[in-house]
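Visitor: got a predicted structure here, sequence first:
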Amino acid sequence: MVFQIVHETRSRLRLRAHFLCDPAFDETYLEDYLGAMEDVTAVRVNAMACSLSVHFTGGEPAKIRILQALESLPMEVLGEEIEPAQQTDMGDVYRGGAMVLLTFLLPHRLVPVLSWISCFPLVWGGISTLVKQGLKVEVLDATAVTLSLLRRDYLTANAINFLLTLGEYLQDSTERKSHRLLRQLLKPPVDKTWINLDGQEVEVEVKSLRVGDLIIGHTGELMPVDGTVVSGDALANQSAITGEYVPVHLQPGSQVLAGSVLEEGHITYQAERVGAETTMARIGKFITTAIQRPAPYQRESEALADQLVPLTFGLGTGVFALTRNVQKTAGVFCVDYSCALKLSAPIALRASMYRAATEGILVRDGRSWEKLSKVTTFVFDKTGTLTERSLQLSEIIPLDGASSEERILSLAATAEAPYNHPLSQALSQEAARRGVPLLPRSLAEYIVAHGVSSIIAGKKILVGSRHFLEDDEGINCLPADVPEQELYKSGNNILYIAEEGKLIGLLALNETVRPEAKDTIKNLKDLGARRIIMLTGDNRQAAQAIGQKLGIDEVKWEFLPEEKGGFINSLKKEGETVAFIGDGANDAPGLICADVGICLREGSSLARETASVLLQKDDLRPLPWAYSFSKQTISYTRENFYLATGLNSAILVLALLGRISPLVTSIFHNSITVGILMRSLSLSGEEKK
């Protein structure tokens, strides 16, 4: 990136660069990138004037660091996706079709001029391809049209031009990307926050935060940057980052992640990563880089067609060299194989994608559908994908020899009833399911991230963590040692309950595995998937317990969002074709890096935008069907290739022998193309298998 210094003082730089006027320029990214530097106090971009103002402290050394940072400015600063420069639109198709009709209707003296004008883009494209890429299908197309024009066979030339233009339009429509960059979805939905400045609470803009600032977090607020808690206690919902729905206890020394929300409590924490370096910004950068990275994808059908180009071109050239018969030569070049091959693949894909949509499976593009058929490894996020999005009471263990499960549940649910968090909701739902009544209570006190103290039927009831009962309240919890270990091995969260200073029981809560998850994994293996992997931010015991229950081959635990993307890329480097199934914003790096990203209906808006396949039901059962039908689609497409190749080869032989004219050749060739297309369209009505 080249910047020109327009004006400078000891504490301010004003620079100019042409890319600052580019519509694709991401102003916020540049401001965050520079604003995260230690000496920078303010950044202002004037896109209209293509200028940038940077205010700083630290004199000449700081100025040098700023200029060095600008010299190595990441390409992510161009935050808009650049669409392909040239695409065939429907207007080109209409003009090509109109020219075929005008060949019959216009005066003969006008037809040659208009035909050359109409076909010139295709001819020029063939010349350009020959120079830049060598002998490809485009060269053969251009040669066939040019020979027809030279022979004054304008009907054949215009008909070939029209069919090829239609094919290009269908191909562009299938390949055109269906989404833009996702950076705006990842920007924190807050512009201002509170900091502790010389003992006073002061509201400041988030973009002005610097490393070392003391940020104050209140209940209900979103944390704008990463840092470490210095004082206070709170429960934080980090599901947008880690995907786990159980709130995390924040206390002095705990790490705070940008994008997490304080559900209860109050903390002060020191900013450690701000601007473009926060967790949420790093996820955004990961997604942006993955989308912008060039990934040209050429259909197998086109590649196979290209392999036939030298044969056809050689045959045509040989015919001309031996016979000097332009008509025979044009006839050979009219059988270029490309029309049916170019058209049949995208239409077959579109027809099967339509069929998939009727089954509740939305596919963004044909490339994703093709990739799905080749998947060798399925990687699942755990929470919300293989499990339900809520906790469930799994076990009640009485420890005092007198209390029943129902009594323990009644006391715990009553104590937790006033509070709205996943643990209390699970207790209330289980009490309602069992018909266990809630009891009158006269006093309730909630201790953030620890537990509940309540007076029920005149007795003091404590419900919470072992730390709360044992360390804070002095209750003997040794009777829980053995059952506690077994519960943790099964991946449970544990609540301890005490009555009048004595431990009376344990309540185990865990995530409910989706009822269809185990069968889904088995069916995927039966259909040819070599590896099934589960990623989660959970601890090892909880992750392995669910993995064993579902029959998953590999389990990876304590994964951060950006690590998911790296893991997917490592699998691809091993030669695996990877499908990633996730539902949270934290799954976006995995979804975008995978060959196929798959999201359920209830997934976050970011996950749905990032995924290339959307399951319209909150159910995994359609996934094996989609995997199977995509394989069937590609098999159908290959059959179409061999059918088109065989029939066109027969026509080629007739053209070589001079038994049919270029016009008849073109008619036969076009008839074969239409037949192949109709066969491709039949996929839209295939029966489920």
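Guide: Nice, I can see it.
Visitor: going forward, measure contacts between C-alpha atoms and count neighbours the same way
Guide: Noted.
Visitor: which residues touch the residue positioned nearest the centre of the chain?
Guide: Closest to where the C-alpha atoms of the chain average out (Cα atoms, centre = their mean) is residue 610, at 2.8 Å. Residue 610 sits next to 182, 588, 591, 592, 597 when contact means Cα atoms under 8 Å, 6 or more residues apart in numbering.
Visitor: rerun at 7 Å
Guide: The contact partners of residue 610, by Cα atoms under 7 Å, 6 or more residues apart in numbering, come to 588, 591, 592.
Visitor: of those, closest to residue 526?
Guide: Closest approach to residue 526 among the contacts of residue 610 (Cα to Cα): residue 591, at 23.8 Å.
Visitor: tell me, how many residues neighbour the closest one?
Guide: Applying other Cα atoms under 10 Å, we find 33 residues neighbouring residue 591.
Visitor: check residue 662 too.
Guide: 24.
Visitor: here's the one I want to compare it with:
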Amino acid sequence: MTHSASLNIYVVHHCLGRARFRIDRVTQDKDYALHLEQFLSEQPDIKQVRVNRAAASIAIQYRSLNLSHLTALIEKATTEKPISTQPTPPETASKENWSSLALPIFTTVASWLSHHNRLLWLRPIAWTSLITLTLPIVKRASLSLWRDQKLNIDCLDLVALGLSYGQGKLVTPALVLTLHELGDLIRDRTARSTATQTSDLLDAIGHYAWVIREGKPIQISSDRVEVGETVIVYPGEQIPVDGVVLKGSATVDQQKLTGEAMPIVAEVGTIVYASTLVRSGQLYLRADRVGEQTRAAASLELLQKAPVHDTRMANYAAQLADQLILPSFILAAVVLAITRDPGRAASILTLDFVTGIRVSIPTAFLGALNHNTRHGILVRSGRTIEQLAVVDTVVFDKTGTLTQGELTVVGIQTFSEGMQPEAVLRLAAATEQRIAHPVAEAITHYAETQNLTIPPRDEWNYEVGLGIRATIEGKAVLVGSERFLVQEGVDLSGLDTKTFPLQEICHLEDQSKTSAWLSLIYVACDGELAGVIQYADPLRPESPALIRALEASGREIHLLTGDNPERAKMVGEELQIPPAQVHAQAFPEQKAAIVRDLTLAGKTVAFVGDGLNDSVALAYADVSVSFANGSDIAREIADVVLMNNDLATLLEALNIAKETKKLIEQNTFLVVAPNLMALGLASTVGLNPLIATIIHNGSAIAAGLNSLRPLVQHQLEEQKT
């Protein structure tokens, strides 16, 4: 494998007229990947360029160039386009346009000023503005009466405004209309679009496929592959079909589909799936399912059929108004008939209990959304906060969610006398350098973090699924599986891997990262076992504490994983999750089914995941949670995005939601109690409409300010710290 040190470019495959490079920066910077593809496509000697960001891969078909020329072109494209070191953050909602408040505010000011003798000329302007603002209410009330044949809050507002207009009053209706507009605007600000954008099928399974036709490999669109055809998959490419391996062997990374961090070794007879990635080796497949028939396509179809919840926050005001409209009309009519006083009737209709709720509840949700943002949590809607407040079941994907999603070296045990852990790690890293395999990458990365000098590798041979033999500083080194070392004649008799003590490697940061579910890779030097390297996909540091906190709060925890049952059981035991709530070998459709079953059982379910394989379950959950560094589709679907990629902040989001629910209950009392007392006065001894308006609007303002209280308190706490 050829390597350009200046840009970390690897040549993973090369034949006449075609080369495939691996460039890690392609996955980090979408703009750079697009620029690179465009730049190379414009070169006269290049026929075709295809960039696969998920695989950090770029495939180039060319005419009369060589590898050094291609590498030089890539370097030139890079120098012309600065590279962003930060991943592109998920899109956030655009800023709301508050201009719709301009006319109501102007009308209120004009109405108030028009009472002054010198400003009477403003009254016609105020009347015109009031009529303009009232027309939408007239329209909605008419539709409700004639089309739906029922009274609604607009009917109540229209009659109250009409009585005020009949008495020549302008300030009261203008202020009411302004408050209504403010409440509607804030409510819309917390809404989330119901349109769900899903990933294109070709993005999931790869745009192209190599098939053998008329005895020669040709490249076609992946959706044009026919069932039964032989498909060739080269290193670094996504598998474009579901099928059976006919020839070859390869290391296949299935994390995108199953969530399992450990790759599999695909050999003759192995079933492989579209959207998975060939990390090393080459496969010839028989295409059994293609295009929309693949497992990846079935996952996307499930996603598109997922129920789209009403993401607008629940309109408590409308629900309350439906119950109070008719009694309010009857009471106002009775008072008007007895007293012949339109003012008292208008006072009763003004005290509708609803305006304050229409303002305070959206404001509470808006404050909660901002509060979450300050904690590094993106919550997309008020409905999400409502659901978070009542979540009683949390379902976690394992890989990349509860675990770090990357294989990490956690320990070394030495067996050769005089051989230190650093020496074993150094030999293994030298042997595994520039091998496109997660374990090899974990070993070389860890050696780099320990500042070890990695010697050059001389002759070497890599056997897919077994290991690699190489000559390092004149020594014959073997790195691979137990079967590989035994096959090469290394004596491993009497070796009990279950009793390995963990031996510190130089400066192992956190012994808590170790666990019973370690995997092993063996290192031999000159025919003798030198040591065993222990590695795992370790838990996130915050995972155990979060699980304990959620269980202590009475919530039910479930773990979903593509792992085999034995490994899943070990992870569940380490996190102290009951065995019945640990679900192994879960493909996307199984994950969605488990979430559906829990919701059908009456649970309010939050699902936490980060990959394409989690997208269906995310869509079916009551609340979906992902990470800023999760897959694009997971971030798009998620109701909650943990922007700091800190799983512990999930608990903060749940707590903020519960606080918001309590706040809404307080606001309801602040609105209903004074209006109810005022209504009693207006119905019995009488109440001036102006006083009714002050009580009515004053309670709305008080509830609105109460909604902002947690946000203000949080800001004060930040200033103190």
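Guide: Done, it's in. It should be emphasised that the depicted structure is a prediction, and the values quoted were computed from it without experimental measurement.
Visitor: for the contacts of residue 610 of structure 1, which one is nearest residue 101 of structure 1?
Guide: The nearest member of the contacts of residue 610 of structure 1 to residue 101 of structure 1, counting by Cα to Cα, is residue 592 at 45.7 Å.
Visitor: quick one: contacts for that closest one?
Guide: 287, 290, 610, 611.
Visitor: I figured the second one hits residue 593, correct?
Guide: Yes - contact criterion Cα atoms under 7 Å: residue 290 of structure 1 and residue 593 qualify, at 6.4 Å.
Visitor: between these two, which contacts overlap?
Guide: In contact with both residue 290 of structure 1 and residue 593: no residue, using Cα under 7 Å, 6+ apart.
Visitor: more crowded one of these two?
Guide: residue 593 (26 against 16).
Visitor: which residues does the alignment partner in structure 2 of the more buried one contact?
Guide: Aligned by TM-score structural alignment, residue 593 of structure 1 pairs with residue 620 of structure 2. Residue 620 of structure 2 is in contact with 306, 307, 592, 595, 596, counting by Cα under 7 Å, 6+ apart.
Visitor: tell me if residue 60 of structure 2 really is in a helix.
Guide: No - under DSSP: H, G, I helix; E, B strand; the rest coil, residue 60 of structure 2 sits outside any helix and is assigned strand.
Visitor: pretty sure it is in contact with residue 18, am I right?
Guide: Yes - the criterion here is Cα under 7 Å, and residue 60 of structure 2 meets it with residue 18 at 5.7 Å.
Visitor: in structure 2, which of the contacts of residue 592 of structure 1 remain in contact?
Guide: Compared against structure 2 with both residues aligned by TM-score structural alignment, their matches' Cα atoms under 7 Å, those retain 287, 290, 610.
Visitor: average offset between the helix ranked longest in structure 2 and structure 1?
Guide: In structure 2, with assignment by DSSP state H, the single longest helix is helix 649-684. Mean deviation of helix 649-684 of structure 2 relative to structure 1 after superposition (mean Cα distance after the TM-score superposition for structure 1): 1.4 Å.
Visitor: distance of residue 569 of structure 1 from residue 369 of structure 1?
Guide: 20 Å (Cα to Cα, to the nearest Å).
Visitor: have a look at these two and say which one is more surrounded.
Guide: In terms of neighbours (other Cα under 10 Å), residue 369 is the more surrounded of residue 569 of structure 1 and residue 369; the figures are 26 against 18.
Visitor: wait, what's in contact with that one?
Guide: Here residue 369 of structure 1 is in contact with 363, 630 (criterion: Cα under 7 Å, 6+ apart).
Visitor: corresponding residue for it in structure 2?
Guide: So residue 369 of structure 1 corresponds to residue 385, using TM-score structural alignment.
Visitor: the strands in the stretch 101-250 of structure 2, which residues?
Guide: For the stretch 101-250 of structure 2, the strands defined by DSSP state E, counting those that start in this stretch occupy 208-213, 216-221, 230-233, 242-253.
Visitor: highest mean neighbour count out of those?
Guide: Mean neighbours per residue, mean count of other Cα atoms under 10 Å, is largest over those for strand 230-233, with a mean of 24.
Visitor: what stretch of structure 1 does that one fall on?
Guide: The alignment of strand 230-233 of structure 2 onto structure 1 (TM-score structural alignment) covers residues 214-217.
Visitor: residues contacting the matching stretch, please?
Guide: 194, 195, 196, 223, 266, 267, 268, 269, 270, 271.
Visitor: nearest to residue 412 of structure 1 among these?
Guide: residue 266 (25.4 Å).
Visitor: could you check how far that closest one is from residue 252 of structure 1?
Guide: With Cα to Cα as the criterion, residue 266 of structure 1 and residue 252 of structure 1 are 11 Å apart.
Visitor: how about residue 300 of structure 1?
Guide: Counting by Cα to Cα, the gap from residue 300 of structure 1 to residue 252 of structure 1 is 57 Å.
Visitor: so for residue 669 of structure 2, which of the strands of the stretch 101-250 of structure 2 sits nearest?
Guide: The nearest among the strands of the stretch 101-250 of structure 2, by Cα to Cα, is strand 242-253 at 56.3 Å.
Visitor: much appreciated, bye for now.
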